[in-house]
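K.L.:
just the structure for this:
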Amino acid sequence: MPLNADLHSHSCASDGVLAPSDVAARARANGVQVWALTDHDETRGLAEAAQAASALGMVFVPGVEISVTWAGHTVHVLGLNIDPADTALAAGLAQIRQVRRDRARRISDLLAAHGIHRALQGALSVAGNPALIGRLHFARFLVEQGHCRTTQQAFDRYLGEGRRAYVPVRWTRLKAALGWIHGAGGKAVIAHPWRHRHDANQQTALFDTFKDLGGEGLEVLAGPRAPARHDAYVRLAQHYGFEGSRGSDFHAPGAGHFDLGRMPDLPASLTPVWHDWV
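P.N.:
Predicted coordinates:
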């Protein structure tokens, strides 16, 4: 029987709602055996997560989700089995968090121009980590204040690309992100590739470059509504020789397509990214 591995989840150290230990408890309750916490551009939750995972009998994989700009769009790269104490990784993530803070101030200014005031303070009030503010924190504030019914509506009206309070940013370069991950002893995995806003030629260029830079894995999820898309990324992983990864991208109970550990199994045709850790 395949291992129940969930190598993509978030806590209140970034834009999740649960503490790292509570994410661990939910993962274990859902039958997860190998678990990674991968907060956005932040590693401060890993020590608590590791302690909780050990107490619950899970194999813990320390991780991070790094924001990268490629061909003018955002790409998310998971660093898995990293050493969070690595100085180059820590310095690089600190730079990205500063970009996030600058963007947050600009989002707040744009929302104020549309009659929604003190949005930055509101986003900070719902953030578990004041050092990392993301668009999802603004979305939760907009729902809390009655400006939107759901966080998705907040993105559709204000925060999504091209909307009233959207602020484009340039994150770090792909080469730099992979350098930090490999320097910290980890593996690099492209997260949820179907979300990236690239055409077919750009996606091919991304995968080619990722492979050339030593990228190891591709996150493969099978949603019940899109089996053809899942099969396409399995074939791409096979074509490039990428190891397969599996993750719920959990942020909060009841949010997203999957709960922790409740995704389809990784296809047997792919080598699991965790094969040499377990």
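K.L.:
for the rest of this, base every contact and every neighbour count on C-alpha atoms.
P.N.:
OK.
K.L.:
quick one: contacts of the host helix or strand of residue 137?
P.N.:
Residue 137 belongs to helix 135-144 when assigned by DSSP states H and E. Here helix 135-144 makes contact (CA atoms under 8 Å, 6 or more residues apart in numbering) with 15, 104, 119-120, 122-124, 126-127, 148-152, 154-155, 159.
K.L.:
taking those residues one by one, which sit in strands?
P.N.:
Among the contacts of helix 135-144, no member falls in strands (DSSP state E).
K.L.:
please indicate which of these are buried?
P.N.:
For the contacts of helix 135-144, a burial check counting by 16 or more other CA atoms under 10 Å picks out 15, 104, 119-120, 122-124, 126-127, 148, 151-152, 154-155, 159.
K.L.:
work out the gap between the helix holding residue 137 and the centre of the chain.
P.N.:
Between the centre of helix 135-144 and the centre of its chain there are 18 Å (CA atoms, centre = their mean, to the nearest Å).
K.L.:
compare with the first, here's sequence two:
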Amino acid sequence: MKIDLHMHSNCSDGELTPEALVARAKEAGLDAIALTDHDTIAGLARARCAAEHEGMTLINGIEFSTRWGKIGVHVVGLGLNADSAELQQAIAAQQQARIDRNLTIAGKLEKLGARNIYQRATELAGGSQIGRPHFAQLLVEDGLVKTVASAFKKYLGAGKVGDIKQQWPPLDEIVATILAAGGVAVLAHPAKYRLTRTKLRALTAGFAEAGGGAIEVISGYQPSGLAKDLAAMANEFGLASSCGSDFHRPGGIWQELGRFEPMPPNARPVWSLWPELAGTVEANK
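P.N.:
Have a look, this model is predicted:
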């Protein structure tokens, strides 16, 4: 059984609808998946219907934005109760924070010549979350830049006028929310934070102390040996190991659905925590 526990639909910053995402996962030979959109579970019901039609297992998921000290960190929640009051409250707070940030970005871009960009970005998103890619596309339409890439380079990238920092809730608060919703908290793509070994160990220790359940030891294509190293760290702190592509859109060869290495032999897979999957799942084999 092949499994991918980290992917995004157009309900957040992915390109495919939940239905198209499930169809692509089926084509990739996946049997069990988790839809983990950023700070929303809006696509779960649609993905579940599509997965049932395809004879696949869908695990409820979400990817929360958090902070550990001054560092932005993402935490995936797996196996949650989508009706949890604590989960719904946390999502509402995250969504309001995103709205406030996007209004600030829009205001700054309009001073540079963009036209009514927040409303247009809302229409462009079509009911999904607004993100910087939507603003970038509209900057191209308004003739302020020639390409989306140049929009990020000139206006939306790190240190630019549209780079508005967000104060997400602390790590332990989000972990508590996931636990209250009956889920497993997973530290997402830890190698991507570019921390020193000492700081990564401190982050892992703090995550475990807060009630975290697993580390994402595989996140798409990554250097040889990294998964084994992260699994060893997970074991050291009593954490399970998770895996996923972090898929956002077709054509991303480093983040294609199901296209990643097998779980290392020293790992304790996160699905061992779910009786209905334990003993039946072998990641990417």
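K.L.:
can you verify residue 64 of the first structure is assigned to a strand?
P.N.:
Yes: under DSSP: H, G, I helix; E, B strand; the rest coil, residue 64 of the first structure falls within a strand.
K.L.:
next, count neighbours for residue 265 of the first structure.
P.N.:
Applying other CA atoms under 10 Å, we find 16 other residues in the vicinity of residue 265 of the first structure.
K.L.:
and the gap between the equivalent of it over in the second structure and residue 220 of the second structure?
P.N.:
Matched across to the second structure, residue 265 of the first structure falls on residue 262, judged by TM-score structural alignment. Look at residue 262 of the second structure and residue 220 of the second structure: by CA to CA, to the nearest Å, they are 11 Å apart.
K.L.:
repeat that for residue 249 of the second structure.
P.N.:
13 Å.
K.L.:
so these two - more neighbours on which side?
P.N.:
residue 220 (23 against 19).
K.L.:
that one: what's it in contact with?
P.N.:
Residue 220 of the second structure makes contact with 244, 245, 246, 247, 254, 255, 256, 259, 260, according to CA under 8 Å, 6+ apart.
K.L.:
now it: how far from residue 102 of the second structure?
P.N.:
29 Å.
K.L.:
just the helices in the second structure please.
P.N.:
In the second structure, the helices defined using DSSP state H lie at 18-27, 44-54, 85-111, 117-125, 132-141, 148-151, 171-180, 197-209, 226-236.
K.L.:
ok, back up a step: quick one: the helix holding residue 137 of the first structure to the second structure mean distance?
P.N.:
Helix 135-144 of the first structure, aligned to the second structure and superposed, deviates on average by 3.8 Å (mean CA distance after the TM-score superposition for the first structure).
K.L.:
which parts of that helix are buried?
P.N.:
Across helix 135-144 of the first structure, burial judged by 16+ other CA under 10 Å covers 135, 136, 137, 138, 139, 140, 141, 142, 143.
K.L.:
could you give the angle of it to helix 87-113?
P.N.:
30 degrees (axes from the mean of the first three to the mean of the last three CA atoms, to 10 degrees).
K.L.:
still on that earlier bit, of all the buried residues of helix 135-144 of the first structure, which comes closest to residue 200 of the first structure?
P.N.:
Nearest to residue 200 of the first structure among those: residue 135, at 27.1 Å, using CA to CA.
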